[in-house]
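Colleague: okay, predicted coordinates and the sequence, questions at the end:
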Amino acid sequence: MPRAGSSLFSGFRVLGLYSNHVPHALRYHMKHREFYVVTSVGQSFHTFNVSRLGIVSVSNSLADDITCLAADRMLVFAASGTTICAFARNKEVVMRYHGHKHDVRLLLPLGDQLISADSGGDVIVWDVQGGDIYLQLNFDPGTFDVSAMMHPSTYLNKVLLGSSQGALQLWNIKTSKLLFTFPGWSAAVTVLQQSPAVDVVGVGTATGRIIIHNIRLDETLMSFTQDWGPVSTLAFRTDGPPIVASGSPQGHIAFWDLERKQLVAQQRNAHRTAVAAATFLHGEPLMVTNGADNAIKVWIFDQEGGGARLLRCRQGHSAPPTTIHHHGNDGKNILSAGQDGTLQSFSTVHERFNKNLGHGSISKKKEKNKKKGLAYEELRLPAITAFASGVTRQSDWDGIVACHRGRLTATTWNYQRCTMGAHHLKPPAVRRDAVATAVDITSCGNFALIGLSCGRVDVYNLQSGLHRGCYGDDEKAHSGAVRGVAADTLNQLTLTCGSDWLLKFWRFKTRKQEDQLKLSASPASMRLHRDSGMLAVALDDFTLAVVDIETRRIVRKFAGHHGNVTDMTFSPDGRWLVTTAMDCTIRTWDLPSGSLVDCFLVSMAPVGVSMSPTGDFLATAHVDSLGIYLWNNRSLCGPVGLRPLPADYQPVEETLPGVSAEEAAEELKSEEVDDAYQSAEQLGEQLVTLSLMPESRWKSLLHLDTIRKRNKPTAPPAAPPTAPFFLPTVPGLTPQFALPPTTKEDTQSKVLRWGSLAQRSEFGSALESALESGSFDRPLQILKECGPSAVSVELTCLTSEGGGDNNLLLGFIHMIDRMLASGRDFDLAHAYLALFLKLHLRTLSQDAVAMEALIHLSSRLESGWAELQGSFNQSLCLLSYTKSALL
């Protein structure tokens, strides 16, 4: 029977996903006093805090991609297809709204209601709590296609709708009446935004025009026009300066002064793609933007002239990554080169350790290029097709070498400075149509090997960037394009393979050929595991060949892929070879047995794969995906039975992992704390719970006589020599205070009279009521509120000499029995029982009913202590074993 998915790898999480083309939603948490931004990443959304752009939570995935987002004080609303889902605590779905027949594209929370509009012309008003449809409006998309929606401030139950035809309509959603129609400005409305001034709204059109309009007077106050195409977003500053920001599909943002009615600043290339949304934080000079370039940015307005600068950013690849490699020996960083031309480093520990090494440029001299009339954007290098990295000498000089698409020159990069390096590695006297195709860095970190499409392999010194020679007698190592280069651990052997079907072995120092091996097909790529000396070569006929560089023979051949092999990686011990291909499979080959031991399908074809040097994670990059996916190695967590798979094995598809919320827990506390954990009163029947009261309240009950003796006064109290001012005076010419008559007996005796003890106490009354009802919570609560001396007095008064009777003694025994049976207040029960027996043991021995109750209580005490003793012994044994194992 086929196994369900992979038995060796399980999805862990994805790195480098932050935003897409869906406009973000901004929330303010009253309890945390912090802003949160919600962005979509496909079928789920992420929540970041604006203060540090740290991820707070990750939502559960929906069936389809999210088309629009909205948020109110408590919930986040996400539309996926025709369904709208309400998320609580930014994670789980608590309500689904069904009723649309077309894809939902607009959402607007309004108090206890939610307004949604779809592409078919339906506008539905929902009851948020019940999920019922409160009102439904139908528009003809040919005459009024709803393209924007806004609630005017202070307009109760009013919604302003914008259309692709240019007209605007003001509706009352409570009475379902059309209040007013604005003819528009002969251009499709793309965005509506409320301004800080009441009755004034901002309207963005498809022609790039921005209109500031008073909807109460139907009067246009001013208008601007941006030259970058349609207005994608509008935002008004609320911290003082009258500024409105407009976004464009080209990624530029313009800032317009509403008082001077002119453009005051612009932020070009704020995003590499269209600006999906821009929002000003209320009362702060901060603006949050997001775009389809997989970036969230926070801008601060502290520049002269009203300009903004980038304050913080979370950004991944804006185009799918093509090549990935682990950097370093700890397996915590993954270098990734994408089609967007950037080289980035993603941390598997936490996203705050991510690095962006930026774009490569032809020349760093910007001022010189400006004089020539060349823009810096035009000098960017093409995307990286292959790169190699080393950590041995990265603190001394550049440790990364990269080849670019369609270019002969290779570039160096510095990982620690996060910049492009100082050297451009270009071979001398080479035809211009040659292109760098393969690269490798020696294990010592001093040399770089670069293969070209013309068959040449050159050696460069990384410290100086100088050319140190090339392989081959006629300066050509192969008669065809070089597909791979590698050097062994001790820099004694260099291996190259080319499109001439040859694998050649060279002496590294003399650069003389020693041997060659004829392959069965043209090689596409190769990968060397330096520790084991195994070289894997992927061939164009979809097969794999493993060569032992010591014996220089093919020791393994693997066939099974039904598409071009895109990448390969070895496990740290060299036992497994993991390959990816365009047939959407990830296969693991066991080299000692020469068999396929694991295979699974993914929804998108993988183009890059890398296993960490520690062997804990497998990283993959996929077609049309901006993230890097991590797979957990199950063999490190427990025994995994790997059996050879048959030749006709049909793999099962594995779901690509999503973003993990564990990182959010490390970053910050959860945004919602309403679901705080409430501890149970009692965890189990065999466990006991202490009262958590101070030890002085129950430990001193058996030593009250000693405490009284120690605190006994040394002399009797004496009358005050002078009376206080509030005492009555004796009438007469000379004022004298009237002191109360005292006797010698009153000044010396402290014995209370019988009359003060004749009345039954509150505890006695509660205990008598508990005997009838069977609930002893009330008398126990009274005892908990009393101090040690008061507890002694209450227990003393239970006998007939103290105003009680024998029924109260029996009731107290039942109360202690109930406490021991429940397992709660374990310490108080034993302390109260010890004092009770000390005071009344002689009286209880003469009562047969009370003695029977005490015998039952004694058996319960013995069984309870036996269970606790067994638990103690088991815990002590386990601790002793653990300590001995560690030593």
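Modeller: Cool, got the structure.
Colleague: CA atoms for contacts and neighbours, from now on please.
Modeller: Fine.
Colleague: could you report the neighbour count for the spatially closest residue to Ser164 that is not a sequence neighbour?
Modeller: Distance criterion Cα to Cα, 6 or more residues apart in numbering; nearest residue to Ser164, sequence neighbours excluded, is Ala188 at 4.2 Å. Neighbourhood size, Ala188 [other Cα atoms under 10 Å]: 21.
Colleague: Ala188 and Leu108, how far apart?
Modeller: Distance, Ala188 to Leu108, using Cα to Cα, to the nearest Å: 20 Å.
Colleague: likewise Asp777?
Modeller: In terms of Cα to Cα, Asp777 sits 52 Å off from Leu108.
Colleague: neighbour count winner among these two?
Modeller: Between Asp777 and Leu108, counted using other Cα under 10 Å, Leu108 has the larger neighbour count: 20 against 14.
Colleague: that older thread, surely the residue nearest to Ser164 is in contact with Arg209?
Modeller: No. Counting by Cα atoms under 8 Å, Ala188 does not reach Arg209; the two are 10.1 Å apart.
Colleague: can you show me the helices along the stretch 301-450 of the chain?
Modeller: 366-371 (DSSP state H, counting those that start in this stretch).
Colleague: so what's Lys504 closest to, chain neighbours aside?
Modeller: That would be Gln516: by Cα to Cα, 6+ apart, it lies 4.2 Å from Lys504.
Colleague: the one you found touches Leu503, doesn't it?
Modeller: Yes. Counting by Cα under 8 Å, Gln516 does reach Leu503; the two are 5.5 Å apart.
Colleague: who has more neighbours out of those two?
Modeller: Leu503 (24 against 16).
Colleague: may I ask which helix or strand encompasses the more buried one?
Modeller: Counting by DSSP states H and E, the element that carries Leu503 is strand 502-507.
Colleague: which helices and strands does the very next helix or strand once past that strand pack with?
Modeller: The element immediately downstream of strand 502-507 (helix or strand, assigned by DSSP H and E) is strand 513-518. If contacts are counted by 3 or more Cα pairs under 8 Å, 6 or more residues apart in numbering; DSSP states H and E, strand 513-518 sits against strand 502-507.
Colleague: buried set for stretch 308-323?
Modeller: Using 16 or more other Cα atoms under 10 Å as the test for burial, stretch 308-323 gives 308, 312-323.
Colleague: give me the number of residues near His856?
Modeller: 12.
Colleague: quick one: the strands in the stretch 451-600 of the chain?
Modeller: 457-461, 467-470, 482-487, 493-498, 502-507, 513-518, 523-529, 534-539, 544-548, 553-558, 565-570, 576-581, 585-590, 595-601 (DSSP state E, counting those that start in this stretch).
Colleague: among these, which comes closest to Lys883?
Modeller: strand 576-581 (36.2 Å; Cα to Cα).
Colleague: another structure for you, compare them:
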Amino acid sequence: MGIFEPYRAIGYITSSVPFSVQRLGTETFVTVSVGKAWQIYNCAKLNLVLVGPQLPKKIRALASSRDYTFAAYGNDIGVFKRAHQVATWSRHNSKVNALLLFGDHILSVDIEGNMFVWAFKGMEQNLVPIGHILLEDKFTPSCIMHPDTYLNKVILGSQEGSLQLWNISTKKKIYEFKGWKSPVCCCVPSPALDVVAVGCADGKIHIHNIRYDEEIVTFTHSTRGAVTTLSFSTDGQPLLASGGSSGVISIWNLEKRRLQTVIREAHDSSITSLHFLANEPVLMSSSVDNSIKMWIFDTADGDPRLLRFRSGHSAPPLCIRFYANGRHILSAGQDRAFRLFSVIQDQQSRELSQRHVSKRAKKLRVKEEEIKLKPVISFDCAEIRERDWCNVVTCHMDTSQAYVWRLQNFVLGEHILRPCPDNPTPVKACAISACGNFAILGTAGGWIERFNIQSGISRGSYVDMSETGSCAHAGEVIGVACDSTNKLMISAGYHGDIKVWDFKGRDLKSRWEIGCSVVKIVYHRSNGILATVADDLIIRLFDVVAQRIVRKFGGHTDRVTDLCFSEDGKWILSSSMDGSLRIWDIILGKQIDAINVDVSITGLSLSPNMDVLATTHVDQNGVYLWVNQSMFSGSSDVASYASGKEVVSVKLPTVSKSEGSRDEGSDEPIVNQSQSNDASYTSHFNWKIPDLVTLSLLPKSQWQGLINLDIIKVRNKPIEPPKKPEKAPFFLPSIPSLTGEILFKSGESFNEEKDTKGKEMEKIRTKTELPPSQFLQLLQSSAEMKNFSAFTDYIKGLSPSTLDMELRMLQIIDDDDQQEPDKRPELFSIELLLDYFIHEVSCRNNFEFIQAVIRLFLKIHGETIRCQSKLQDKGRRLLEIQCAVWQRVDKLFQSARCMVMFLSNSQF
């Protein structure tokens, strides 16, 4: 166990596995694969509504029906009801590559030609297939489909180019289509009977009549590559959509038998799925480029336009940074995209606009990727001027200028910063001043220049006259940084020279040599510590003001990829290509924790609250989140989690936060798992911060109603008695109950009821003969188990008047002297309630609600406690604990009051 525990991965939208679409009621949902897990999106807004659990292997095929999802991974098929795996079908001996929902059956096909038929009914208990078909040796299945109105029949396409029609009921091959001497990649039925569309690897689409084995028409893709997916329109338009390995979507007019339109820049990579929504002019597409897009056909010329989309990085991100107090993450990837990911609500994630990329690409007839800026290699941001002007500056690969971005509008800024226009060299380092007005740029030629971000005008350069060529450094500038007061600017050169400059005057104040080439620098503004990494794999910390080295950390065995300070300046985190993430305590001067992951970390960032760590990894398109255990557990002592010098192997975070978790931003009622979510939430956050109290989160009126119950009763007292209705309606005789359940009397005659009325009244008067209420049953069982959580949940669900009645039912009636007071069951129940209050107050749970209940309890039973010596000791114990807990809380309140008054009266 380490300080940081895997939480979840963000930025994954879809993978190379075709999606599965189903309609529930009036809404359409799409199930997609994201590696070893699956996700469900609502097509109305493409918002994430459900995330499946992590599987042992990558998903190869998907199918969905109602509440069930079927995922093929390796040789197995997982059956999920909502988000919980209820069964595993393990009969295949090779990898399953296709699933098909076929009425009340599910068909699965593996790469060796085995096709199993599984029954939908009783799938959770019956783990054995009801049928098995072994295909021929020279027939390698590549796709499967069911032609409409063909009872119990399916068509399978093969990599050899032929197709076969099988009857799954009789397990016999009915017919074999010769094919077109090209591997079949996809096959779909059309709205017209007996007609199917077949896509081949040679880029041709064959519209075929399977009843007569006749070809109707053939279409050929204009771009190279295989036809990977097909879909027919079902809203009355004679359209066929085809997707290829080049990322182009072609729309074919079946009536005119020609190409109608082409979406050239639909996706950046191979298209895996296309689907026309039922009776809607909307086409959904997914691609290997980690995106889902929806296109609508509502223009006059019939061309589709982009309706909505969800996308992530199509190539691994290079650098990341927390933004907006840890709510968002800025990420720059090798796909030339600059993205903003939301940690809280996934649907708020988006790509920052680079100003009319699609329009310019269409005008110049080039790909959008060629129009976009080159990949970002370094960036810096400042939140202080977000609403005034651009607040992000980026350096791009092999680019001699830097660009500014305005995050308030999620768009590229209007200014381009060009340092040293006389001798342009690629910009390698950038930094924004603490005030947010200036950007400092360092180039590969050793030039450092300051710019005003608002106007984009140069405000001078930093020149070391001792260097040849009149520049800041003799070699490449590795990094630049500014202090918190705009007095100092720090720069590092490739040859190991660290220089400190006067920010305003641009004069060199001091310099020192490391002795080897510098790889990266990070500066912490609060404590003035500069961290440097050299090619000797040693992390050195310098006090910039004192101009001396203060710490040295060594332990990495390969190139250090990134560094990050904690917000309080006590920790420094480092990642390396050796797969390790190490945490160093600056004050103690030693390594306090280290973890090793399978995939090396390329970038990392720690949130300002120090609760979440974000990492990027080699060949991974997502951003991985880790939680600080000391923030979300009972012990705030980091030493209880830290591994010290020992390196602990840890797996990467998964897409799902926990098994079967839902997205926080989801408002769709696809699943009803609030109880499981609440239970997992409670179990995860059941620890409290020391000396603080936990509130019940009940409505204020509920616990205040207990305090003011007498006032409410007087206010609600009727002015006049209720009038008797002229004609009373028929009703069933019932017994009133506190739980709200209606208890009907048995069908006794009126005479029998009248005869036994006296006996029943006698029993009612004797309380000891009554069965205990649910209130008392839960209280007694909770006391026996020494766990009052169930009892607390029960009384929190009672109304103020009902809870008042339950407490008053425990009153000892003085007139009834059949039993000694010490032996009364009510006295025992009062004693249990005192034990309950002592436990809850000492645990500081549901603080405001428990205080209201104690006040009502003492108001009713205070005299009984005073008269009974047995209860007086527990009453004193409750008083002592109550005073101790309140003194701790009141001390914190007083400290906060003093601090607020001090700050509010300060003159800045």
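Modeller: Now that the structure is in, tell me what you want to look at. Predicted model, so just to flag it, every value in this text is computed and none were measured.
Colleague: superposed, what's their TM-score?
Modeller: Superposed pair, TM-score by TM-score structural alignment, normalised by the length of structure 1: 0.79. Supporting alignment: 767 aligned residues with a Cα RMSD of 4.0 Å.
Colleague: quick revisit: now do the contacts for the residue nearest to Lys504 of structure 1.
Modeller: The contact partners of Gln516 of structure 1, by Cα atoms under 8 Å, 6 or more residues apart in numbering, come to Leu502, Leu503, Lys504, Phe505.
Colleague: give the aligned equivalent of the second one in structure 2.
Modeller: Same thing as Leu503 of structure 1. The alignment partner of Leu503 of structure 1 in structure 2, by TM-score structural alignment, is Ile498.
Colleague: now its match: closest residue in space that isn't a chain neighbour?
Modeller: Ala492 (4.6 Å).
Colleague: nearest residue to the equivalent of Cys444 of structure 1 over in structure 2 in space, please, no chain neighbours.
Modeller: Using TM-score structural alignment, the equivalent of Cys444 of structure 1 in structure 2 is Cys435. Here the nearest residue to Cys435 of structure 2 in space, its sequence neighbours aside, is Ile384; by Cα to Cα, 6+ apart that works out to 7.0 Å.
Colleague: residue contacts, the aligned partner of that neighbour in structure 1?
Modeller: Matched to structure 1 by TM-score structural alignment, Ile384 of structure 2 sits across from Thr392. Thr392 of structure 1 makes contact with Ser443, Cys444, Gly445, according to Cα under 8 Å, 6+ apart.
Colleague: what's around the second one, how many residues?
Modeller: Read it as Cys444 of structure 1. Cys444 of structure 1: 13 neighbours (other Cα under 10 Å).
Colleague: what helix or strand does the residue minimising distance to the centre of structure 1 sit in?
Modeller: Per Cα atoms, centre = their mean, the C-alpha nearest to the average position across structure 1 is that of Ala664, at 3.2 Å. Using DSSP H and E, the element containing Ala664 of structure 1 is helix 662-667.
Colleague: got the contact list for that helix?
Modeller: With Cα under 8 Å, 6+ apart, helix 662-667 of structure 1 has contacts from Gly54, Ile55, Val56, Ser57, Val58, His350, Ser670.
Colleague: mind checking which of those are buried?
Modeller: Buried among those by 16+ other Cα under 10 Å: Gly54, Ile55, Val56, Ser57, Val58, His350.
Colleague: now do the match of Cys444 of structure 1 against Glu449 of structure 2, distance only.
Modeller: 17 Å.
Colleague: same thing with Asp873 of structure 2?
Modeller: Counting by Cα to Cα, the gap from Asp873 of structure 2 to Glu449 of structure 2 is 77 Å.
Colleague: neighbour count winner among the two?
Modeller: Glu449 (23 against 12).
Colleague: wait, what's in contact with the closest residue in space to that one that isn't next to it in sequence?
Modeller: Of all residues not flanking Glu449 of structure 2 in the chain, Ser461 sits nearest, at 4.1 Å (Cα to Cα, 6+ apart). Ser461 of structure 2 sits next to Trp447, Ile448, Glu449, Arg450, Arg506 when contact means Cα under 8 Å, 6+ apart.
Colleague: buried ones in stretch 513-522 of structure 2?
Modeller: Ser517, Val518, Val519, Lys520, Ile521, Val522.
Colleague: where in structure 1 does it fall?
Modeller: Against structure 1, stretch 513-522 of structure 2 falls on residues 518-527 (TM-score structural alignment).
Colleague: contact partners of the matching stretch?
Modeller: 483-486, 497-503, 535-541, 565, 567-569.
Colleague: now with 6 Å, please.
Modeller: Residues from elsewhere that reach stretch 518-527 of structure 1 (Cα atoms under 6 Å, 6 or more residues apart in numbering): Arg483, Gly484, Ser499, Trp501, Leu502, Leu535, Ala536, Val537, Ala538, Leu539, Asp540.
Colleague: quote the end-to-end distance of it.
Modeller: Span of stretch 518-527 of structure 1 from end to end, Cα to Cα: 17 Å.
Colleague: buried stuff in the lengthiest helix in structure 1?
Modeller: Identified as the longest helix of structure 1 according to DSSP state H is helix 848-886. Buried residues in helix 848-886 of structure 1, counted by 16+ other Cα under 10 Å: Ala850, Met851, Leu854, Leu857, Gly864.
Colleague: state the distance from the third one to Phe836 of structure 1.
Modeller: With distances taken as Cα to Cα, Leu854 of structure 1 is found 12 Å from Phe836 of structure 1.
Colleague: same check, this time on Leu878 of structure 1
Modeller: Counting by Cα to Cα, the gap from Leu878 of structure 1 to Phe836 of structure 1 is 38 Å.
Colleague: one more: Ser635 of structure 1?
Modeller: For Ser635 of structure 1, the distance to Phe836 of structure 1 - Cα to Cα - is 61 Å.
Colleague: between those two, which one's more packed in?
Modeller: Phe836 (21 against 15).
Colleague: check which helices and strands whichever strand or helix holds that one is in contact with.
Modeller: Per DSSP H and E, Phe836 of structure 1 falls inside helix 826-845. Helices and strands touching helix 826-845 of structure 1, by 3 or more Cα pairs under 6 Å, 6 or more residues apart in numbering; DSSP states H and E: there are none.
Colleague: now that helix: how far from the chain's centre is it?
Modeller: Put simply, helix 826-845 of structure 1 sits 56 Å off its chain's centre (Cα atoms, centre = their mean, to the nearest Å).
Colleague: quick one: that helix to helix 848-886, angle?
Modeller: Interaxial angle, helix 826-845 of structure 1 versus helix 848-886 (axes from the mean of the first three to the mean of the last three Cα atoms, to 10 degrees): 150 degrees.
Colleague: burial count for Glu304 of structure 1?
Modeller: 8.
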